[in-house]
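>>> what would the 3D arrangement of this be:
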Amino acid sequence: MSTEKLKIGYVPEHFSTPLYFAEKHFGLDAELLPFPSGTGHMITSLRTGEIDVGVGLTEGWVAGLGKDGVEEDGGYRIVGTYVETPLCWAISTGAKRKINSIQDLKNSKIGVSRIGSGSYVMGFVLADQQGWLSPSSSEPPFEVIPLQTFDKLRSAVNASSADFFMWEHFTSKKYYDNGEIKKIGEIYTPWSSWKIVARTGIGEGDQRLEEMFEKIDRGVRYFEGNKEESVRYISGKLDYTAGDAREWLKTVRFAKSTKGVDVKVIEKTVDVLRKAGVLGEGGMKAEDMIGSLRK
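Below you'll find the model as predicted:
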């Protein structure tokens, strides 16, 4: 077994707080690497071996493994559950754009971080919910504009190089409050929102993974028992107001035991993504995406 530290990719937003506590208070012995551009970027880094573990969005992980013709073994497996609650994706446009509702978005330009990312996948879930996907047409409901980062997405909708984008509600809220962008709607994931994956070179019995799950579980318990310390960290280090941090705390529920995945959650995600046209019928089955089942 390797004695090298695990390299763990994560998104440096409020959801990362238990990881911070796991490292600060409980000695999580890993290198935490921020990926502000999100899950799609982590998939690339897992496949090249730059990181060993990723903590990211369920729909991004599933989309990455479920596409037709995924090369070799896909590069990673879903091994853990991080957040049990759905994610609220806010739908945003430029502050001065004449776009005022979801109905204005059909056949427009969607800004996404990367192809296959959560921001990309949820655009098609939205289109499916709105009835904009036609089985008889190969035309996509939007022109997709990959822009990598949240900052570039905000700039693009104000410059009209994209018409709208989707990002987590509380991360977006500061920019509604300061007038930089405008909210025109929201959509919730039909599944629990965050999962943990490991590259396929790391087996389920790897002691480093076992220790990681144990430390993250302790970080989650600390997070739940020390809400004001969580608020101070989120508002002091992660670019949120204390009020928004407290409101977010009312909405989120982390997994009490992070090791393992419920196959039914992955099956539902695959089903919705196929219905939305993100995945075809020939990709990896849900059970094959999972490296560790919940017991």
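
>>> all contacts plus neighbour counts: C-alpha atoms, from now on.
OK.

>>> I figured W167 hits I91, correct?
Yes - counting by C-alpha atoms under 8 Å, W167 touches I91, with 6.9 Å between them.

>>> which residues are in contact with the closest residue to K109 other than its chain neighbours?
Ranked by C-alpha to C-alpha, 6 or more residues apart in numbering and with sequence neighbours excluded, the top spatial neighbour of K109 is E143, at 4.6 Å. Going by C-alpha atoms under 8 Å, 6 or more residues apart in numbering, E143 touches 107-110.

>>> for those, which one is nearest E214?
Set against E214, the nearest of the contacts of E143 by C-alpha to C-alpha is I110 (39.3 Å).

>>> so that closest one touches F165, yeah?
Yes - here I110 lies in contact with F165, judged by C-alpha under 8 Å, at a distance of 5.5 Å.

>>> leaving out chain neighbours, which residue sits closest to Y176?
K182 (5.7 Å).

>>> is that neighbour in a helix, a strand, or coil?
Under the three-state scheme (DSSP: H, G, I helix; E, B strand; the rest coil), K182 adopts strand.

>>> pretty sure it contacts K174?
No - K182 is beyond contact range of K174, at 10.8 Å (criterion: C-alpha under 8 Å).

>>> follow-up on the earlier one: how far away is the residue nearest to K109 from A156?
14 Å (C-alpha to C-alpha, to the nearest Å).

>>> tell me the contacts of L153?
By C-alpha under 8 Å, 6+ apart, the residues touching L153 are 111-113, 147, 162, 165.

>>> element containing it, please.
Element membership for L153, per DSSP states H and E: helix 150-159.

>>> now G111
strand 109-112.

>>> please provide the structure for the following sequence as well, for comparison with the first:
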Amino acid sequence: MKTVKIVGVPEHFNLPWQLCIENGEFEAEDIDLQWNNIPEGTGKMCQMLRDGETDIAVILTEGIIKDIVAGNTSKIVQIYVQSPLIWGIHVASKSDFNSVKDLKDKKIAISRLGSGSQLMAFVNANEQGWETDNLQFVIINTIDGAVEALTNLTADYFMWERFMTKPLVDNGIFRRIGDCPTPWPSFVITVRDEFLKKNPKTVEKILEIINNTTHHFTQIPNIDHTLAGLFNQKIEDIQEWLKLTQWSQKNLTEKAFIKIQNQLFDLGIIDKKATFAETVKAF
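Down below sits the predicted model:
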């Protein structure tokens, strides 16, 4: 049995992995896939790949490309979710902020440096025409930390996946005053170079199994009710999310990679560029 360590955020996007593990699909192929939830998100997962604490990460596209450019020796082996990630822009419910324009020069809660919550703050600032050099960040680690920071006024706004944050809006803790979709596919599957070189067939088999599940995911009986129960969501919100989410079974093309990297460079998120071969491994 081949042990493989994999990490991802504890969100609805990663239920297909849990279903495959529970159904024994990896085990049937002699793979012991050990899933670990990382609520701190992309910045933490990048560090785990670097430190050899995980073999695979299901991770935000912009975050891992930034980290590979910065020296992370890992490869993107597939797009996992093709559709954009819709980042809600949230403020404390009792704050005086009423529109995104009110947030210029305000303090931003982020999970970690290099996280999606930080990188998307640059995207949003650029869209608003703000100077990105002036962005102020407060590290809060997790969504619970964001609740504390916004409630205590140590940060002013917080960007996080819209649907996962919806219960906090419904409960009157946050108000969502805008959305900022990613201008690229939201999630990719990334593997450490060392593991990939030694275990290409194992990685290929893992992709084959997860792709079969995501391909048929929306047809799983009562999947909307399952997701709503697991993630404390309203059924109508989950049904909307299922309609908006487009799974992928393909890898990044060189053309798509160049476009994304150029966008990151133009936004000042990266200050140099990597080659396609340094970033993406095709099967």
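
>>> and the contacts of stretch 200-210 of the first structure?
1, 5-6, 52, 73, 75-77, 79, 291-292.

>>> try 10 Å this time
Under the criterion C-alpha atoms under 10 Å, 6 or more residues apart in numbering, residues 1-6, 28-30, 46-47, 49, 52-53, 73-79, 198, 213-215, 259-260, 291-292 lie in contact with stretch 200-210 of the first structure.

>>> against T3 of the second structure, how distant is the aligned partner of S192 of the first structure in the second structure?
Counting by TM-score structural alignment, S192 of the first structure lines up with P185 in the second structure. Going from P185 of the second structure to T3 of the second structure by C-alpha to C-alpha gives 29 Å.

>>> neighbour count winner among those two?
Counted by other C-alpha atoms under 10 Å, P185 of the second structure and T3 do not tie: P185 has more neighbours, with 23 against 12.

>>> from K259 of the second structure, how far out is that one?
11 Å.

>>> same deal with K107 of the second structure?
30 Å.

>>> looking at the two, which one has more neighbours?
K107 (19 against 14).

>>> would you confirm that that one contacts A155?
Yes - contact criterion C-alpha atoms under 10 Å: K107 of the second structure and A155 qualify, at 4.9 Å.

>>> so how far is E161 of the second structure from the spatially most central residue of the second structure?
Taking C-alpha atoms, centre = their mean, the centroid of the second structure lies closest to L60, which sits 3.6 Å from it. In this view, L60 of the second structure and E161 of the second structure are 11 Å apart by C-alpha to C-alpha.

>>> name the residues contacting each of the two.
Counting by C-alpha under 10 Å, 6+ apart, the shared contacts of L60 of the second structure and E161 are 85, 116.

>>> for the second structure, longest helix please?
Identified as the longest helix of the second structure according to DSSP state H is helix 200-215.

>>> aligned to G52 of the second structure, what sits in the first structure?
By TM-score structural alignment, G52 of the second structure lines up with G49.

>>> before we move on, what about V4 of the second structure?
Using TM-score structural alignment, V4 of the second structure lines up with L6 in the first structure.

>>> same question for N14 of the second structure.
Checking TM-score structural alignment: N14 of the second structure goes with S16.

>>> common neighbours of E143 and A156 of the first structure, please.
110-111, 162-163.

>>> now which of those would you call buried?
Applying 16 or more other C-alpha atoms under 10 Å to these, the neighbour count classes 110-111, 162-163 as buried.

>>> report the two of these separated the most.
Distance extremes for those: the farthest pair is G111 and D163 at 7.2 Å, using C-alpha to C-alpha.

>>> now do the shared contacts for the two.
By C-alpha under 10 Å, 6+ apart, the residues touching both G111 of the first structure and D163 are 92-93, 142-143, 145, 153, 156-157.

>>> mind putting the residues you listed into CSV with distance to A245 of the first structure?
Output for the shared contacts of G111 and D163 of the first structure, formatted as CSV (distance: C-alpha to C-alpha, whole Å):
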residue, distance to A245 of the first structure
S92, 20
T93, 23
F142, 33
E143, 34
I145, 30
L153, 23
A156, 27
V157, 26
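
>>> out of the residues you listed, who has the most neighbours?
Once you tally neighbours by other C-alpha under 10 Å, T93 ends up highest among the shared contacts of G111 and D163 of the first structure, having 31 neighbours.

>>> translate I202 of the first structure into the numbering of the second structure.
Per TM-score structural alignment, I202 of the first structure is aligned with F195.

>>> what strand or helix carries its match?
Here F195 of the second structure is assigned to helix 193-198, by DSSP H and E.

>>> D179 of the second structure too?
strand 174-181.

>>> which parts of that strand are buried?
Buried residues in strand 174-181 of the second structure, counting neighbours by 16+ other C-alpha under 10 Å, are found at 174-181.
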